[in-house]
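Chemist: Requesting a structural model of the entry that follows:
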Amino acid sequence: MRLLKVATCNLNQWAMDFDCNLNNIKDSISRAKRAGAVIRLGPELEITGYGCEDHFLELDTVTHAWDCLKQILAGDWTDGILCSFGMPVIRESERYNCQVLCMNRKIIMIRPKIWLANDGNYRELRWFTAWKQKYQLVDFQLPPHVAEALSQKTVPFGYGFIQFLDTAVAAEVCEELFTPVPPHAELALNGVEVFMNASGSHHQLRKLDLRMRAFIGATNTRGGVYMYSNQQGCDGGRLYYDGCCSVVVNGDVVAQGSQFSLKDVEVAVAQVDLDAVASLRGSISSFQEQASCKTAVSYVTAPYKLCKPFHLEEPISCPLKIKYHVPEEEIAFGPACWLWDYLRRSGASGFLLPLSGGADSSSVAAIIGCMCQLVVKEIENGDEQVKTDAIRIGQYTDGQFPTESKEFAKRVFYTVYMGTENSSEATRTRAKKLADEVGSWHLDVRIDSVISALLTLFQTLTGKRPRYKLDGGSNAENLGLQNIQARIRMVLAFMFASLMPWVHGKSGFYLVLGSSNVDEALRGYLTKVIDSLYGSAMDLFFWLNSAINLLLMFFIYFKYDCSSADINPIGSISKTDLRAFLRWAAVHLGYPSLTEVEAAPPTAELEPMRSDYTQLDEVDMGMTYEELSVYGRLRKIFRCGPVSMFKNLCFKWGSKLTPSEIAEKVKFFFKYYSINRHKMTVLTPSYHAESYSPDDNRFDLRQFLYNTRWPYQFRKIDELVNELNGTKVPLAESAENKPGILSDQVGGMGVAAAGAGNPNVGL
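Modeler: Down below sits the predicted model:
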């Protein structure tokens, strides 16, 4: 038997914080060595942090990375252990995303990434070059100060593997695993038995299964030990890297780290038998045949043995049942861990949430409650870093620290109910109940006097006082009155966040949390719109094509309401998923009032209530949340324009709706999507959790100025409707037998189908 002990890591790195990252790396090496591991794998770009983005274009970033690596190699960290470190490297005039493989205080080889992640949230081609000399290893000249410190001038650079005396080891970096022809396929044929995948993979709802199946598939028919390391936590942006470091042997998972955790360092260790790899490969005829005519891959020889002979001191790691979280748990733990990192690294003293008693803001309150529960649990488990951060943020003195989640929430979480004459007693009561259950410092504020003062000012200036439509006012008056309430809440939220710590004798400031969901962002249901004025401004703009009218358009088309905040933990989570989360959290987080919240119909409560009228969100939007989820997935995930969306929905909804009805729905959606697109340019930074997020910043790169009439596309839809009405095509035919038509993963009219979506989108 050739016994090999390996260690892989979850590290909570922080982009551009080299001290933090270096300490975590050293800690992980120490833990791996104490466990007896001879291979240690860390995350992609772990020295700099993965999310440096345009900082990668600065020479300082690369120089600092070399300084950190030199510090590691100058000590005894790599003595007797192969370590793979992720960092940017400049060779000649090109910048590469590299794994630097080191052992015994020397660099054995540098492996540049050959396939870069360049879609969705990833823009690696903006900062790095892919290594294109695939079957070539070249000499790389180390920076002079590094060469002097290591007494090593050059190192092999390129695509290849390391041949030890008793096994072969190779790197496969993140995205490369998910390519049509991944490197591990030919590396396995060249005798590589251990694959090290350093990754920077973000959390997305229902995504982990795709990742785990890729690890299993990589070794199931080829054999091998597949090591996977990942970042875990918020490294400075919208993404939460969800860890789940793993070791897979011949298709069986034998070690798995946590997916959500407050720990800065987590190391998963496994002892494997490499003879089991050789035995599997030798028993597969097709593997033998393909290996006999393989394309040779370059390698570097290393005069070391990694394996131990047969012994009974420690057992071989056995297959494990993979740990998956249900989506409701993912919504609880992912944003909670992201918020904790944001809180402890931003210098803030806590969070403030405008709590309306509705589903969205109540979901955010429950997530903060979950965060407080996780903090207390980790302190009980002996995590000194979490304890230190909690004492500082909660401003504990005299040796005190959090021992109860509600008490900790009282120190770091304010909730504010800002009611008006249009608010109901039901929402006020729900907000108060939930605040008591979570433990927040709750304020109940009436803001009618502030609104009245603004209306009086307006009346003084214009001689007119706007009225609600129910009281005889126009659409413009009705919408204006609603927007005043929303924007006053935004102003008051930021005022309370900056001044309430002062009121209570605390230092620091609080971050304002947003609570708009992904479906509302897609529809632009953040403030109300003045359709006639916006249409007129658009007509004028296209006619005159002048900057003045462009400014007029933005002036008329309001934004910056109470959806504006510092960060938003649910900004890319669907309404359907949030309602399921509320039901789950009522039981599993111990907040029973959430059951009442989930059962209540969504309403903005910005218009007066009458015996025969109650304002409802879905009525205001002109579409249901379930429909919005379907539109969102078709638009983003399946890249449908208006015409393609119409065709697909004819197959999905044809048994319930006529082509004309479907056409009107598609036109209505695209009209309001394009009208509201500019709001995405200033959308509050949100936790990324759903692959149809319309976030303009990096994920959904589309223009924000549209011809909202979509004349060509809508005309094509009308032509198709006429054809379908004339030919009587059966629209309810199964989509599964039609090439190019979406299957049930898109969702139909029902809540379950639209909300569940495709469980395996994104990488």
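
Chemist: can we go C-alpha only for contacts and neighbour counts from here?
Modeler: OK.

Chemist: Residue 167 is in contact with residue 195, isn't it?
Modeler: No: using C-alpha atoms under 8 Å, residue 167 makes no contact with residue 195, being 11.3 Å away.

Chemist: Between the two, which is the more surrounded one?
Modeler: When residue 167 and residue 195 are compared for neighbours, residue 195 comes out ahead with 26 against 18, by other C-alpha atoms under 10 Å.

Chemist: Now the second one, please; I'll put the structures next to each other:
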Amino acid sequence: MTPIKIAGATVNQTPLDWKGNLNRIIQAIEEAKRQEVEVLCLPELAITGYGSEDLFLSYWYPKKALAQLESLLPHCQHITVAVGLPIRIKEKVYNAVAVIENGVVKGFVAKQFLAIDGVHYEFRWFTPWPANEVTQIDFLGKQVPFGDLTFHHKGMHYGFEICEDAWRGKMRPGYRLQDRKVDLIFNPSASHFAMGKSQLRKELLEESSGIFDCYYCYANLLGNEAGRMIFDGEIMLAKSGELLFRNQLLSFEDVQVKSFYLEPKVQEIAPIQSKNEEFAAASSLALYDYMRKSKSKGFVLSLSGGADSSTIAVLVAEMVNRGVKELGLEKFCQKAGLDYSNNSETDLVGKILTTAYQGTKNSSLDTFESAAYLAKSLGATFYHWEIDEEVKSYTSKIEKAIGRKLTWEHDDITLQNIQARSRAPIIWMLANLNNALLLATSNRSEGDVGYATMDGDTSGSISPIAAVDKYFVLQWLQWAEKELGREGLSKVNSLQPTAELRPLERTQTDEKDLMPYSIIVEIEKNAIRDRRSPMDVYQILIEEIDIEPVVLKSYIKKFFQLWSRNQWKRERLAPSFHLDEFNVDPKTWYRFPILSGGFTEELELLDQL
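Modeler: Purely as a prediction, here's the structure:
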């Protein structure tokens, strides 16, 4: 008997882009037919996009999704297609998969477990479907089964676990599918990207196919769909504990169809990338999608010569490099709405990325040379100017109003912040002139402790590295210089991180102002990711880190105090990409009261040790 050929497809969708979303699904179906696929699985909520947020609560939105499903039917002749969409039944909305066979909807499978951790808030929009229950709903005047269903194709029995369903241990639907003796489980997913997550998915597939002794096929969404979450477009097949197929992730293509025969032999397995490579690939794709979906023509960046802004500059250059390499120059530009005539890759970087070094009397020659050298090496447009005149104007006005001179001894924070804020208006002008997105440069460590000037270095349309810590950024820059061949980072990597807002003779450094970045990482993992108390954090870290107890206490106390008083800043930071296992974005991962007691009693207990 000839093995059955199935496929997983990934599509780069956008909420409310009805025509585009439908066309990409049709492209996937047509490509699957060309590959002689018999059963095709598309991702979770592929018709609408996963990131539709409160649109799912609208009466008209699921109704429109059903109309889109109807439009797909003529394209599903001589193939079976599974595609995700929201379904409203009276007052409840369900996350479902429609199974179309030869142009006819055979049934809808509903998701049984909803994701509610981290970046996910599915219970706000959807209702979980009870196990083993089946009902009927009206579709095009006919009653169609809806609920906990399985299907058959040429003697093959198959069912579904929809994304989160597979992560629920002994409660997962897979065990009931095993009892029904299915041969294949499909997992249509909208699983957000995070560095290192692919390894966990691989282990899940191997374990699932082994436990249930069946084929297990996984298909994930692709791209920066709606602004924050990135989907990596992973497609995998496993059988009885062995991975048989895995594609290369984070493609710039809008549609990928990966087909494979249901036979227990390895067909193709792309390697799992390191976290450094994942960061570069995910950020590049996220920036490209954000630029083109926002109808912007490029990016503007205040390039200080330091680690954060330099990281972002390299990521934009990598966006061009990777996108052009995969799509070709013409297609890359056409997708982004850019003119591609008479351009080389380097020319394109200069058109897409405009940078500016905005110096003051407190800026050093080292950082200027670092910024200029990097911009030249990347091919970015580079401007430079001084803002001392603007700083002096603001300072003299306030001095006149309050009747005294400002001094570094008494007005340190005020004098630091006015420099950062004075840079914002002119760099915004450049962004407006270019119809470009202004890139904010804050990292997660700064977000933790509020080490950023509101309306200064936090200004921007998007903050690409706000979800990764400074310790990671610093080591990534060293890696990028060597492994990505970004020699322009050599000067950046020779400098110690500093805001350069105090007079040079005061030798300001970021770690002197705060604490070592390696310590911040360890504290935030325990305090924010694992949600532990100050006392718990201390008791864990005193065993793990070679540090004096009194110093560790001071760092923990400083972290929690700064964290508490700076929630208002985190509420106002520009949107960021979710790249790591956790972030501090209050809209998508960690909610914290703007006003609080600031861990006063908890920190007093720490002092009593």
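
Chemist: for the aligned residue in the second structure for residue 447 of the first structure, what are its contacts?
Modeler: For residue 447 of the first structure, the aligned position in the second structure is occupied by residue 387, per TM-score structural alignment. If a contact means C-alpha atoms under 8 Å, 6 or more residues apart in numbering, then residue 387 of the second structure has 358-360, 419, 422-423 as its contacts.

Chemist: switch the cut-off to 7 Å
Modeler: Residues in contact with residue 387 of the second structure, defined by C-alpha atoms under 7 Å, 6 or more residues apart in numbering, are 358-360.

Chemist: and the gap between it and residue 256 of the second structure?
Modeler: To residue 256 of the second structure, residue 387 of the second structure is 48 Å away according to C-alpha to C-alpha, to the nearest Å.

Chemist: what does residue 442 of the second structure give?
Modeler: If you go by C-alpha to C-alpha, the gap between residue 442 of the second structure and residue 256 of the second structure works out to 34 Å.

Chemist: One more: residue 16 of the second structure?
Modeler: From residue 16 of the second structure over to residue 256 of the second structure (counting by C-alpha to C-alpha), the distance is 21 Å.

Chemist: now swap in residue 438 of the second structure and tell me
Modeler: For residue 438 of the second structure, the distance to residue 256 of the second structure equals 31 Å [C-alpha to C-alpha].

Chemist: thinking again about what came up before, turn the contacts of residue 387 of the second structure into JSON lines, columns for distance to residue 12 of the second structure, secondary structure and neighbour count.
Modeler: Formatted as JSON lines, the entries for those read as follows, by distance: C-alpha to C-alpha, whole Å; DSSP: H, G, I helix; E, B strand; the rest coil; neighbours: other C-alpha atoms under 10 Å:
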{"residue": "358", "distance to residue 12 of the second structure": "37", "secondary structure": "strand", "neighbour count": "23"}
{"residue": "359", "distance to residue 12 of the second structure": "40", "secondary structure": "strand", "neighbour count": "20"}
{"residue": "360", "distance to residue 12 of the second structure": "43", "secondary structure": "coil", "neighbour count": "20"}
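
Chemist: which of those residues are also in contact in the first structure?
Modeler: Here those are checked against the first structure with both residues aligned by TM-score structural alignment, their matches' C-alpha atoms under 7 Å, and the contacts held in both are 358-360.
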